[in-house]
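A.B. asks: This is a predicted model, with the sequence first.
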Amino acid sequence: MTLLERIIKFFGDYFAALVILAAALAFFNPAPFKVTAPYIPQLLGLVMLGMGLTLTRNDFAAVFERPRDVFVGVLLQFLIMPIVGYIIAGTMGINPELAAGFILVGCVPSGTASNVMTYLAKGDVALSVTVSSITTLVAPFITPYLFLALGGQYIPVNATALLIDILKIVLIPIIAGVVLRHLFGSVVQKLIKIVPLISVVAIIAIVAAVVAASAQRLASMAGIVIIGVMLHNLLGYLIAYLVANKLCGMSDYKSRAISFEVGMQNSGLGAALAMVHLSPVAALPSAVFSVWHNISGPMLAAWWSKRLPVEAGQAGMPSSR
């Protein structure tokens, strides 16, 4: 194993710990990390560019092979997490900025770490990759109006400005990545192994910047944010699995994938949008979500991999996403 491969593996294996460490450093010494705050959209755009570089036709194969399964996954993603976020915001007695932050992180698309968690849980990886790809691509046209409908009662929401920013932060970089892969496939293939490292470093920088920007107020609200995020994430897993399995008649194999797709959010996008359009306080749920779902996801995946039967036809390990 080369030095670069060891570094990539280290950052991947200890991602959650590194995020916690960076957040702690930013809390106790915010000044150096505040410098990064204005560049949060660019950092997330870099992550999305990496996603575009990894996309292939196979990532969308399930749309045509199993359209019902994909539809269920996308629909549940944009129903369950926004509604759960809305309920948390309305029942926990929190200020409007924080309430809006919980709703916003519920309205963003799936997190790409869900693909790896589905693989570890011995779930339907092909379905997971397709659903996360589709939810990310349609998010610019859904997330702003979901947030307007649910978060607009707490703070003023400019849905058009949100749409434009999500297009710039998400869709355009993804398309650029796809185009680069098509035009310079051989070069991209040689560089693709560093994409996970770049993505991890970018997310760590985003979380640290959010914590630094709100360090003065974080101490008084850290408990409520952590509890709310844990509830949001765990209810997402549970409700998605039960709806997919019991109501939609999907197998355990498929339902595990849907559970991770719904429960794990693109919290980096939530943080970026909150910092630009709301406030550092509103970005806190997304920042904490980035840490927590990378702890709960591996725990759930490990439990499922040991306790639930493996079905035939499990897809292989997702590449770099």
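C.D. replies: Structure received.
A.B. asks: rest of the way, CA atoms for contacts and neighbours
C.D. replies: Will do.
A.B. asks: And the residue nearest the centre of this protein?
C.D. replies: Centroid check for the chain by C-alpha atoms, centre = their mean gives residue 266 as the closest residue, at 2.0 Å.
A.B. asks: same for the helix or strand residue 282 falls within, what does it pack against?
C.D. replies: Assigning secondary structure by DSSP states H and E places residue 282 in helix 280-307. Applying 3 or more C-alpha pairs under 8 Å, 6 or more residues apart in numbering; DSSP states H and E, we find helix 280-307 packed against helix 15-28, helix 96-107, helix 113-120, helix 195-213, helix 215-242, helix 267-277.
A.B. asks: Ranking those by mean neighbour count, which comes first?
C.D. replies: Comparing the helices and strands packed on helix 280-307 by mean neighbour count (mean count of other C-alpha atoms under 10 Å), helix 96-107 ranks first with a mean of 28.
A.B. asks: residues in contact with residue 293?
C.D. replies: Contacts were defined as C-alpha atoms under 8 Å, 6 or more residues apart in numbering; by that measure residue 293 touches 233, 263, 264.
A.B. asks: burial count for the residue nearest to the first one when sequence neighbours are not counted?
C.D. replies: The spatial neighbour of residue 233 that comes closest, neighbours along the chain excluded (C-alpha to C-alpha, 6 or more residues apart in numbering), is residue 263 at 5.2 Å. Residues within reach of residue 263, counting by other C-alpha atoms under 10 Å, total 27.
A.B. asks: this is the other structure I want to compare:
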Amino acid sequence: MKKLYTFPKRNLLISVPLVLVAGFVIGAFVDTSFLQPTILYGTIIMIYATMVGFQLKELTSLKGSKVLVLSLIINFAIIPLVAFLLGKGLLQDYPIMFAGLALSSLLPTSGMTISWTAIHKGNVPAAVKLTVFGLILGSLLTPWYLLAMVGQYVDVNILETFKTIAFVVFLPMLLGHITYKFMLKKYTPEEFKKGVKPSFAPLSIWAMLYVIFVSISMKAKMIIENLQLIAIALVVLIVFYLLNYVISTVVAKKFLNREDGIALVNGTVLRNLSIAIGLAATSFGAEAALIVTLAFIVQQQSITYYGKLANKYWFKPDISKREKGSLKATV
């Protein structure tokens, strides 16, 4: 059972593609829209598992202000400009898909930002800050950016966005804090960190895979019905995400340490596509929702491979810190 429980965490490069394929195949034959309400619960569990042991005081700390400022510049100046130029250059004949791309570029960060930062061993408190500020500013600025980019004012329900933040960030954080306090009655902080906390990580991965499965399966039929648009959409999205990865990685390497750099990449590349899909479908129609759905596939698959490459090349773990830690444990 333990091997099954930890399998997705140990084999992310296999787990994510398998779930994407399974979601697409099952969704092509079965209507899974009845599972949509469970996405919220899956997201809460996903974040909760990363929040157990999280120190709430770190949210109010000035530490991490640099990564926050850099993320705001990238998220609300550079990435929308990238999307605008791609839309004007490659999607002039597909204005509705251009609107979907614009939405994807304007809503940064989600629960996945926190989860992937934890998986990649980055700065989780910074990722939480990026998620909160990104969602708030994104909800306030998106209508005006859309007006400038695609010429249509789209009303974003700010109250609903605040409720989303409360459910997917603050509620899991509170539950994680309560769990940690309860665990400290039985374990010392050191025993919890070494023996208990690692057992929560696979739970986060399982919840993430569930969210991916439901999200893709619900949109599988729409993808099949619009095969003629998929090729151009995929080309645009691959270029869009590739540029995002390059920009955020270069900035992270130049200005930040490893942990903050990982938080910056995950807080700028990963978009809040669940909100974007809803806005795209209600405000612009099926073509806009299609490109956002495909963005979900590109985003999940690319961040899996990016983490592997980053850990090997540009965000290498600090071996000296690890050796010092093991030396202390030995002493």
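C.D. replies: It's in. Owing to the predicted nature of the structure, the values given are computational and were not obtained by experimental measurement.
A.B. asks: picking that back up, save the contacts of residue 293 of structure 1 as TSV, and put in distance to residue 24 of structure 1 too.
C.D. replies: Formatted as TSV, the contacts of residue 293 of structure 1 follow (distance: C-alpha to C-alpha, whole Å):
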residue	distance to residue 24 of structure 1
233	22
263	25
264	23
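A.B. asks: In structure 2, what residue corresponds to the residue nearest to residue 233 of structure 1?
C.D. replies: Per TM-score structural alignment, the equivalent position to residue 263 of structure 1 in structure 2 is residue 269.
A.B. asks: In a strand, residue 168 of structure 1, correct?
C.D. replies: No - assessed with DSSP: H, G, I helix; E, B strand; the rest coil, residue 168 of structure 1 is helix; it does not lie in a strand.
A.B. asks: check contacts around it.
C.D. replies: Taking C-alpha under 8 Å, 6+ apart as the test, what residue 168 of structure 1 contacts is residue 45.
A.B. asks: quick one: what's aligned to it in structure 2?
C.D. replies: By TM-score structural alignment, residue 168 of structure 1 lines up with residue 163 in structure 2.
A.B. asks: For that match, give its distance to residue 136 of structure 2.
C.D. replies: 11 Å (C-alpha to C-alpha, to the nearest Å).
A.B. asks: related to what we said a few turns ago, so which of the helices and strands packed on helix 280-307 of structure 1 comes closest to residue 312 of structure 1?
C.D. replies: Nearest to residue 312 of structure 1, of all those, is helix 113-120, at 13.4 Å by C-alpha to C-alpha.
A.B. asks: The closest one to helix 280-307, inter-axis angle?
C.D. replies: 10 degrees (axes from the mean of the first three to the mean of the last three C-alpha atoms, to 10 degrees).
A.B. asks: which residues sit against helix 113-120 of structure 1?
C.D. replies: Residues contacting helix 113-120 of structure 1 (C-alpha under 8 Å, 6+ apart): 124-125, 128-129, 132, 256-257, 260-261, 264, 294, 297-298, 301-302, 305, 315-318, 321.
A.B. asks: how much does the helix or strand that it is followed by deviate in direction from helix 96-107?
C.D. replies: On the C-terminal side of helix 113-120 of structure 1, the nearest following helix or strand under DSSP H and E is helix 125-151. Per the same axes, to 10 degrees, the angle that helix 125-151 of structure 1 makes with helix 96-107 is 150 degrees.
A.B. asks: name the helices or strands packed onto helix 125-151 of structure 1?
C.D. replies: Counting contacts by 3+ C-alpha pairs under 8 Å, 6+ apart, helix 125-151 of structure 1 is packed against helix 61-65, helix 67-91, helix 96-107, helix 113-120, helix 159-166, helix 252-263.
A.B. asks: Serialize these to a markdown table and add fields for distance to residue 28 of structure 1.
C.D. replies: As requested, these are exported to a markdown table (distance: least, C-alpha to C-alpha, whole Å):
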| stretch | distance to residue 28 of structure 1 |
| --- | --- |
| helix 61-65 | 46 |
| helix 67-91 | 28 |
| helix 96-107 | 21 |
| helix 113-120 | 28 |
| helix 159-166 | 31 |
| helix 252-263 | 30 |
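A.B. asks: for those, which one sits closest to residue 51 of structure 1?
C.D. replies: Residue 51 of structure 1 lies closest, by C-alpha to C-alpha, to one member of these: helix 113-120, at 11.3 Å.
A.B. asks: ok, back up a step: quick check, the residue nearest to the centre of structure 1 in contact with residue 108.
C.D. replies: Yes - with contact defined as C-alpha atoms under 8 Å, residue 266 of structure 1 counts as touching residue 108 (6.1 Å).
A.B. asks: Leaving out chain neighbours, which residue sits closest to the residue nearest to the centre of structure 1?
C.D. replies: Leaving out its chain neighbours, the residue that sits closest to residue 266 of structure 1 by C-alpha to C-alpha, 6+ apart is residue 111, at 4.1 Å.
A.B. asks: Looks like the one you found contacts residue 264 (just checking).
C.D. replies: Yes - contact criterion C-alpha under 8 Å: residue 111 of structure 1 and residue 264 qualify, at 5.3 Å.
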